[in-house]
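Undergrad: got a sequence here, can you model it:
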Amino acid sequence: MHFSHDIRFRKETLQKLLHNILLHQADIVEALHKDFRKPAFETIMSESSIVISDLKHTIKNMESWARPKKVRASLLNFPSRDYIYSEPYGKVLVISPWNYPFQLSFLPLIAAVAAGNSVVLKPSELTPATSALVSKIIRETFDVKHVVAVLGDATIAADLLKKKWDYIFFTGSTAVGKIVAKAAAENLTPITLELGGKNPCIVDHTANLKLAARRIVWGKFMNAGQTCIAPDYLLVHTKIKGKLIALLQAEMEQAYGGNPEASPDFARIINSGHWKRLTALIEPYKILYGGQSVEAERYLSPTLIDEFNVESALMKGEIFGPILPILTYENEDDIRRTLGRYEKPLSLYLFTENKEFEKRILRHYSFGGGCINDTVVHFSNKRLPFGGVGQSGMGMYHGKYGFDTFSHKKSVLKKASWIDITIRYAPYGKKLKWIKRIMEWF
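TA: Presented below is the predicted three-dimensional model:
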């Protein structure tokens, strides 16, 4: 069966996938709750609904995306017609993470299938219930030679990386991303790396603080902070630090009540290893709010930290949990020094009503993507490319950007045969002066 070139087959297969996901919506909620008590609302909002929306968008548009694109021809090649063809790479390996195990398995898979590739998906072993369900949906939808899910631990992923692939798509940590990049380099395999970073959230004194607090709390503590684009730390103007802290506390209580452990809307840490790493980062005397933890439940409450030591363990790497350090600045030199300590982040967030300040931040700092006066939600727009820069990743996807990521763009020039302009052929003789004049026009 030729999976790569039959656009109708690709479309029908993705329609079947959409049908099967809709059938399993209750199972998706149950699996994610079983893996780390993810609230049903967050599962539907940040996992299944995003996949369903992406599928509908891709099914609707994939024929136009796949159609050869005619481009303006060069007069040097007159007469000709020039096209760009979207060609599938072939065999694709997708390695997905545990923190959004349904969404981040299916989004790249959908794009790869739409572009005409066959896919081997390696979901995370840290979310066994969700990974088993992902595998089940794939078996119900695809021919095994077209798309297959391979379950197992990190040794299985390492074995897969030793094989020759036409494209590799990895989502996960920067440390593992380097391992993937090294493996891909052995065969000069093109890759996309969706990694992470220490995402700053700057709040200046002109911001709408009540709104900022609500949006920061939502973006940071959704999925118990286990989100690659969550604000990693706050950088707050000294004038408004106290007021913002009070508003953050009020919003945290509004969202999760006085005892977040009892809240049905707050997820758990994925495993005991991550729980131990996170709790070890907290210095009790710096706690402004929260800090409670229960190892048996893998529970760590939403926590605010008064951070004044940029050399602390909390500030050395990506937190990836419900701990929010609060740092301060007095001027833009302070911002420059703080952000300059870290590699380019996956996301940057800025709360301000000062348009000139906004322009300077956007102009001076490189980051994968971000929001002005909000957090996280840029990910939800399939018309925006999603990806990192530098240590936070390479490549992009979502919507057409995902289709293009998994497509080789093949350039084709179709030259007319009814005429042949001979100036380019040897013997060159006195043609040099003419070709110089012609080239000056282009």
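
Undergrad: when you work out contacts or count neighbours from here on, use the C-alpha atoms and nothing else.
TA: Fine.

Undergrad: which other helices and strands contact the helix or strand where I28 lies?
TA: If you go by DSSP states H and E, I28 is part of helix 25-36. Secondary-structure packing of helix 25-36 (3 or more Cα pairs under 8 Å, 6 or more residues apart in numbering; DSSP states H and E): helix 40-43, helix 128-141.

Undergrad: list the buried ones in the last one?
TA: Taking 16 or more other Cα atoms under 10 Å as the basis for neighbour counts, the residues of helix 128-141 that come out buried are P128, A129, T130, S131, A132, L133, V134, S135, I137, I138, T141.

Undergrad: now for it, which elements pack on it?
TA: Checked by 3+ Cα pairs under 8 Å, 6+ apart, helix 128-141 has helix 7-23, helix 25-36, strand 147-149 packed alongside it.

Undergrad: other residues contacting the second one?
TA: Helix 25-36 is contacted by residues 38-40, 43-44, 48, 102, 127-130, 133, 267-270 when judged by Cα atoms under 8 Å, 6 or more residues apart in numbering.

Undergrad: another sequence for comparison is provided below:
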Amino acid sequence: MIKLLALVASKINLLRNEILQIFSALQTGMSLEEQSQRVFGTVRAAFRSEKTLDIRFRKQQLLALERFLRDESQMLLDALHADLHKCTFEGDAAEIFLVQAEIAYHLNNIDSWVAPKAAGDKGVAFAFDTCLLHPQPLGVALIIGAWNYPIHLVLMPLVGAISAGCCAILKPSEVSSRSAAALQALDNYLDSECYRVVNGAADVATALLQQPFDHIFYTGGNEVGKIVMEAAAKHLTPVTLEMGGKSPCVVDGNSDLDVVARRILYGKFSNAGQICVSPDYVLCEKPVQSLLVDALQKAYKQFFKTDPKQSSDYCRIINRRHFDRVRKLIDPAKVKIGGEVDESELYIALTVMTDVGPDDPAMKEEIFGPVLPIVTVRDKEEAIEIINSRENPLVIYVFSSDKSFVDKVQRKTSSGTLIVNDTLSFILVPNLPFGGVGNSGTGRYHGYATFTTFSNMRTVMKRSLALEFLNKARYPPYTIQNLAWMKWAMQLKRTGILRLFSFLVIFLAIATIAILRFFGRLS
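TA: Have a look, this model is predicted:
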């Protein structure tokens, strides 16, 4: 009854927001483009007021975001359950707690991050000059979230935007409509001039993309990612694209397959496989396949004592379109575990298929659902060849105790992340930057990487107008002697004693010339 009431309340809230948006549009007579321009203009003006440059303001906003997650946690959990049948454990751990941990990490480090940093070795020629890297907020960011983790994937980048001093417009996914409506409550916590939640369908996102943002952060599929990048190109706006792809899972037969099975199954059933970093398919040698299936079956029974459909821990597919898409990837003749579907509940059981070929439907697209195909290879070298024959994945998972093989995979393949002997857990480490490469995305975030994503690491050089005689070598008329002096003074190859000696020589030379000139003026 409580869940039913929560569902009704979230629907009413969503309907209220839609009615307010429609009423506002009718009242003003503005098109979506004009409304987007007005919202963007308001946020741009807030950024130009320089209020976000104050570190105290940024900390206040981070604390306000943390308070939102604490105060509205039940509303968020109810919305996640309504959208994805996501249980409290998954919703709290992956959608709320991870963002809270990110906020704490930024609050703990923001003072050191915003401080100008010395550029390092400058060479003898610029030894007495100030050379800094000065973090500067990019400006107004557009953050476009995804439906599979509708809270996490909007708020995680927002944390970095706030700590970097940016303003932001948030566009949650309309597919996860209850969660999108719940995020509207951010207006009651954050500075509404600097941070705006804009809900709506694809036409709203299209209208927003016409605005000259200073950074666009998008999480989602490749096709929309291309649209985002094309729109950004019109304004030369930098983008962070967090997409996905078919992340392979290579299993070496020398591993403890019971442990391997539990870790793979955990990565695959979480959120019903609707994760960009979910293990998409398994590569293993033929003799390993049957042993692995037995271990997966054992883990399956450990996780779900009865039918997973009856388990409160098992999510549902987001909507009918994705349900139909994932169901078509299942070949009943190759199913060894699961395979059951229920259209009325958008339920697809955790399904393992064996002897899947490279041309099977499940291998032609990112699955993004609870279906795990196993592809057999003649040896481990062929596994590497198959990975390299496809687009660069977001993650490569390798289960092996053979260090030489792990090193070979690391050396010969390319992916956003490489994980050895586990799945998903790298997301929990805040100073491990997360992101793709090539077709799986561009840019990185989490921890300090999120701060730098929304920052212009501005180069600042400060020189004195004194000692101008040292610059004579760079002015015409040019001579071979001056060129040799400049090369010597600017090179950075010296180390240790020789480098120290060079600095002492130049220091003594400068001091001697300065003293001679000083006494020359006196005389």
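
Undergrad: about what we covered before: I'd like the helices and strands packed on helix 25-36 of structure 1 as a markdown table, with distance to P325 of structure 1 appended.
TA: Compiled in a markdown table, the helices and strands packed on helix 25-36 of structure 1 are given as follows (distance: least, Cα to Cα, whole Å):
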| stretch | distance to P325 of structure 1 |
| --- | --- |
| helix 40-43 | 24 |
| helix 128-141 | 31 |
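
Undergrad: which among these is found nearest to L234 of structure 1?
TA: L234 of structure 1 lies closest to helix 40-43 among those, at 23.3 Å (Cα to Cα).

Undergrad: which stretch of structure 2 lines up against the closest one?
TA: Under TM-score structural alignment, helix 40-43 of structure 1 corresponds to residues 88-91 of structure 2.

Undergrad: circling back: point out the most buried one among the helices and strands packed on helix 128-141 of structure 1.
TA: strand 147-149 (a mean of 21; mean count of other Cα atoms under 10 Å).

Undergrad: which residues are contacting the next helix or strand after that one?
TA: Past strand 147-149 of structure 1, further along toward the C-terminus, the next helix or strand under DSSP H and E is helix 154-161. Applying Cα under 8 Å, 6+ apart, the contact partners of helix 154-161 of structure 1 are I95, K122, E125, V180, A183, A184.

Undergrad: what about L109 of structure 1, distance to G90 of structure 1?
TA: Going from L109 of structure 1 to G90 of structure 1 by Cα to Cα, to the nearest Å gives 13 Å.

Undergrad: between the two, which is the more surrounded one?
TA: Taking neighbours as other Cα atoms under 10 Å, L109 of structure 1 and G90 compare with L109 leading, 26 against 20.

Undergrad: ok, back up a step: for G429 of structure 1, find the nearest of the helices and strands packed on helix 128-141 of structure 1.
TA: Nearest to G429 of structure 1, of all those, is helix 7-23, at 50.8 Å by Cα to Cα.

Undergrad: in structure 2, which residues correspond to the closest one?
TA: Counterpart in structure 2 of helix 7-23 of structure 1, with TM-score structural alignment as the criterion, is residues 55-71.

Undergrad: likewise stretch 81-94 of structure 1?
TA: Per TM-score structural alignment, the counterpart of stretch 81-94 of structure 1 in structure 2 is residues 130-143.

Undergrad: again with stretch 276-294 of structure 1
TA: Taking TM-score structural alignment as the measure, structure 2 aligns residues 324-342 with stretch 276-294 of structure 1.

Undergrad: look up how far K487 of structure 2 lies from the residue positioned nearest the centre of structure 2.
TA: Relative to the mean C-alpha position of structure 2, the nearest C-alpha, by Cα atoms, centre = their mean, is the one of Y445, at 4.5 Å. According to Cα to Cα, Y445 of structure 2 stands 39 Å off from K487 of structure 2.
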